[in-house]
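**Student:** let me see the structure of the following:
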Amino acid sequence: MVLVYSLDVSAPLLRTQGYVDGRWISAASVFPVLDPATGQEIARVSDCGPAEAKRAVDAAYKAFHSWKQYTAKERSVLLRKWFELLMLHKDELAQLITFECGKPMCESLGEISYSASFLEWFSEEARRVYGDIVPSPAKDRKLLLLKQPVGVASIITPWNFPSAMITRKVGAALAAGCTVVVKPAEDTPLSALALAELAEQAGIPAGVFNVVPCSRESTPSVGRVLCTDPLVAKISFTGSTATGKVLLKMAADTVKKVSMELGGHAPFIVFDSADLDKAVGGAMASKFRNSGQTCVCSNRFLVQSAVYDRFVEKLGGAMDAELRLGHGSEPDTTQGPLINARAAEKVLHQISDAVSRGAKVVKGGKRLDGSFMEPTLLADVTADMLCTKEETFGPLVPVIRQVQTGDRD
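**Tutor:** Coordinates of the predicted model:
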């Protein structure tokens, strides 16, 4: 029997057009948004290009001149309304995340609470943009420091937290008096567009919050506008290190302010003296959240030799007992799919490379239907293997035997 999963979200929140200057706009073409668990198309979204991106930047620049004149309290009130609307619609917003990103519903609900918390926090911080009075070296002078918004901010966000990575950046920008243009990841534009709908309902003025969704093919040209247009003053990006380098180069000519949150390669270290049950619990929590697709997931596991075999055995037992693959809408699912076939192929390539160099597959190791990957535990891993050099972004645990205590890169 083939199970069919359907996205049950009310029409106002299931938006498929770009959002520019307070209006929903279409583009010359559309691109599909797929459920990564099934490969089924769940929506077709406007494929915005450079023209729509420029239109959004112009709208944000125009709106900036009025938005920055709002009082701190006025901005605070609007952000608070936006927060309340997210919490009111948290179940539907979580569904959007599960269907376009693949997360289990419990994680998606957690993300919406996390996402809303940024708006709540910055709605309160908006009232506290204080200046300073600094003692002057001259008797006839006073030094006053004022904090002022920089202008239009380009917000470029990843697919693994399609709601929270937007509100974390946008909440701060709007609280400060900046306006924004958001380019969501091509895999997960629906969450961004739902946020735009709720921003409009909250009363955020036209042009203050703009969203330009686009396909993978259109991303370079849209990104170029957002990073080079002289009307953009600030860029905030979360994503891969390779992409971050490209954006930094583009931003350099106009000397824009830039904030980058790039890839990770975090080690998980277990010493001989560790409580192994606690270590295994920590490993499970730090590795398998969102099927290993977070920038703070542990990527390589360094375990001292005296406890190595017991740690691997206990971790394998915990994986069998606690991890359940499936569609994120199923209540017992703990591991959804990877975001797309490319992500699954990357993990499989790292496993194949490790095995070819002598690693042993203790658990998993196989790619399943679509972009599902078995949670995989590798033993006898060495530092020359790809999985110890590159960020994995998937459910792979490579365990390295650490013979002696020492510093590790």
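**Student:** going by C-alpha atoms from here, please, whenever you check contacts or count neighbours.
**Tutor:** OK.
**Student:** quick one, what contacts I339?
**Tutor:** Counting by Cα atoms under 8 Å, 6 or more residues apart in numbering, I339 touches 36, 101-102, 187, 371.
**Student:** pipe these into JSON lines and attach neighbour count per row.
**Tutor:** Below are the contacts of I339 laid out as JSON lines (neighbours: other Cα atoms under 10 Å):
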{"residue": "P36", "neighbour count": "26"}
{"residue": "C101", "neighbour count": "31"}
{"residue": "G102", "neighbour count": "31"}
{"residue": "D187", "neighbour count": "24"}
{"residue": "S371", "neighbour count": "20"}
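**Student:** one more sequence to fold, the one below, so I can look at both together:
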Amino acid sequence: MTTAERETKVVDRVAKRLLIGGEWCDARSGEAFKVEDPSTGAVLCEVADASAEDARAALEAAHGAQAGWARWAPRERGEVLRRAFESLMARQEDLALLMTLEMGKPLAESRAEVAYAAEFFRWFAEEAVRIGGGYAVAPDGRSRFLVTRQPVGPALLITPWNFPMAMGTRKIGPAIAAGCAMVLKPAHQTPLSALALAEILMDAGLPEGVLNVLPTTDPGGVTEPLLADGRIRKLSFTGSTAVGRALLAQSAPQVLRTSMELGGNAPFLVFADADLDAAVEGAMLAKMRNIGEACTAANRFYVQAEVAEEFARRLGERMGALTLGRGSATGVDVGPLIDAKARAKVQGLVDDAVGRGAKVLVGGGPAEGRGYFYRPTVLADVPGDSELSRTEIFGPVAPVIVFDTEDEAVASANDTEFGLVAYVFTRDIGRALRVSEALETGMVGLNQGVVSNPAAPFGGVKQSGLGREGGSVGIDEFLETKYVAIGGL
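**Tutor:** From the prediction side, this is the model:
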């Protein structure tokens, strides 16, 4: 089988329709939209385009399934997740290729994402049977306190295009473990991974109506009526801060439980005493994972003056040696950005920095040919007032900004409305603790360039979000606490 034939087979295998009440169906309007390969601009397939009418039907299905699903034994819910975990790993190669075709990342990264995504199912399969409660005697001895946890109810899950499978499992996993029915709206750029995931869950024994999937090119038209209805009791969103603010406003009238994983502007601090080899390696991971299209991507590289020139030189050499190409090809390190708009944004940020005096060490522009490729770029002498220092880049660009003192580095790192993650490289344990505590972020990578782990709480502070996903607290977002006062004793 040729590469082209395998790619066609992988795409053809996936349902291209809506999932509502356990049935695969066309959009009620009959509309469909094209899914594009960002490495070539070619159309991979067409997918049913959901409307508000489809959204209402999906909500009806989720609401109808909620009561019965909540009564399922925790172990049985966990077994659904366990079977889905095993299926994801068994199909890792095909799912990785599917993700690469619709999103663009190299196959090696797609394989890693499938494994990462599967781990959320394995983790929450185990958490399903650990939903706790309590029983206590009242201080006056006259009554008893019974505390129990119950599913919050039907949940609306909205996922982004940059990690199309992992962001799905990170939300679906705890919702299933807690006993919540769901309506999932994946990003229209990458619906195929979500649809494949839904098929796997149905095959794993998830009851009809518990998961409903609505690909759409009209996200507002689909989600607004759901949020206004009153039967959705939980919203979990991953995406931009601007969209998150709008969704919070729409959720307020119904006083919905919300989880928001929003934008980032991650600082990467390198102190003069750092192991430079480790710092450069960490920088490559923090910057180039997912082509830089990640909310956790290092956005601002603050490097102490004594080592700034050497760090920038080494980083430039590593970035310049990366191979661009179609993600499914052998030997490719960097795939395309998601679309033309994303590439234009990156170029605008680079042009602004260069116009203010930044020096291009490597890259600095788009690659020639088809697709939305942008060359890995390192900029030195970047002024602090450049747009790059304030805006989430979402691309393979590393701006190096020089600092002198620890206080200056911390102040610059915190000078943003965002607070998702920061990275710190130092061999001084005192400094490591001081700086980690002083940084206004929900996560810190200390001498490492990757923080994401299904067993750890993921989330930010300030305008980077609300709540946490993953870890032992991830399931809490889908549970309500009920207290029963027992008298007559």
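**Student:** in helices only, show me the contacts of I339 of structure 1.
**Tutor:** Within the contacts of I339 of structure 1, residues falling in helices by DSSP state H are C101.
**Student:** V137 of structure 2 contacts L146, doesn't it?
**Tutor:** No: using Cα atoms under 8 Å, V137 of structure 2 makes no contact with L146, being 9.0 Å away.
**Student:** which one of the two is surrounded by more residues?
**Tutor:** L146 (15 against 12; other Cα atoms under 10 Å).
**Student:** give the buried residues for stretch 217-230 of structure 2.
**Tutor:** For stretch 217-230 of structure 2, burial by neighbour count (16 or more other Cα atoms under 10 Å) applies to 217, 219, 222-223, 225-227.
**Student:** tally of neighbours for E23 of structure 2?
**Tutor:** E23 of structure 2: 12 neighbours (other Cα under 10 Å).
**Student:** nope, G168 of structure 2 is what I meant
**Tutor:** Residues contacting G168 of structure 2 under the criterion other Cα under 10 Å number 24.
**Student:** roughly how far does D21 of structure 1 sit from A56 of structure 1?
**Tutor:** 7 Å (Cα to Cα, to the nearest Å).
**Student:** doesn't G357 of structure 2 belong to a strand?
**Tutor:** No: per DSSP: H, G, I helix; E, B strand; the rest coil, G357 of structure 2 lies outside any strand segment and is coil.
**Student:** how close does it sit to L379 of structure 2?
**Tutor:** For G357 of structure 2, the distance to L379 of structure 2 equals 10 Å [Cα to Cα].
**Student:** looking at those two, which is more packed in?
**Tutor:** More neighbours surround L379 than the other of G357 of structure 2 and L379, with 24 against 14 (other Cα under 10 Å).
**Student:** contacts only, for the more buried one.
**Tutor:** Per Cα under 8 Å, 6+ apart, neighbours of L379 of structure 2: 358-362, 397-400.
**Student:** closest to L285 of structure 2 among those residues?
**Tutor:** A398 (11.8 Å; Cα to Cα).
**Student:** so where does that closest one fall, helix or strand?
**Tutor:** Here A398 of structure 2, judged by DSSP states H and E, is contained in strand 397-403.
**Student:** mean shift between that strand and structure 1?
**Tutor:** Following the fit onto structure 1, the mean deviation recorded for strand 397-403 of structure 2 is 0.7 Å by mean Cα distance after the TM-score superposition for structure 1.
**Student:** quick one: that strand aligns where in structure 1?
**Tutor:** Counting by TM-score structural alignment, strand 397-403 of structure 2 pairs with residues 396-402 of structure 1.
**Student:** touching the matching stretch from outside, list them.
**Tutor:** 287, 292, 299-305, 308, 312, 347, 375-383, 387-388.
**Student:** apply 7 Å and report the result again.
**Tutor:** 300-305, 308, 375-382, 387 (Cα atoms under 7 Å, 6 or more residues apart in numbering).
**Student:** okay, and which of these map to strands?
**Tutor:** 300-304, 376-381 (DSSP state E).
**Student:** ok, of these, which come out buried?
**Tutor:** 300-304, 376-381.
**Student:** one step back: who has more neighbours, D21 and A56 of structure 1?
**Tutor:** Legend: neighbour count by other Cα under 10 Å for D21 of structure 1 and A56, higher for A56 (26 against 21).
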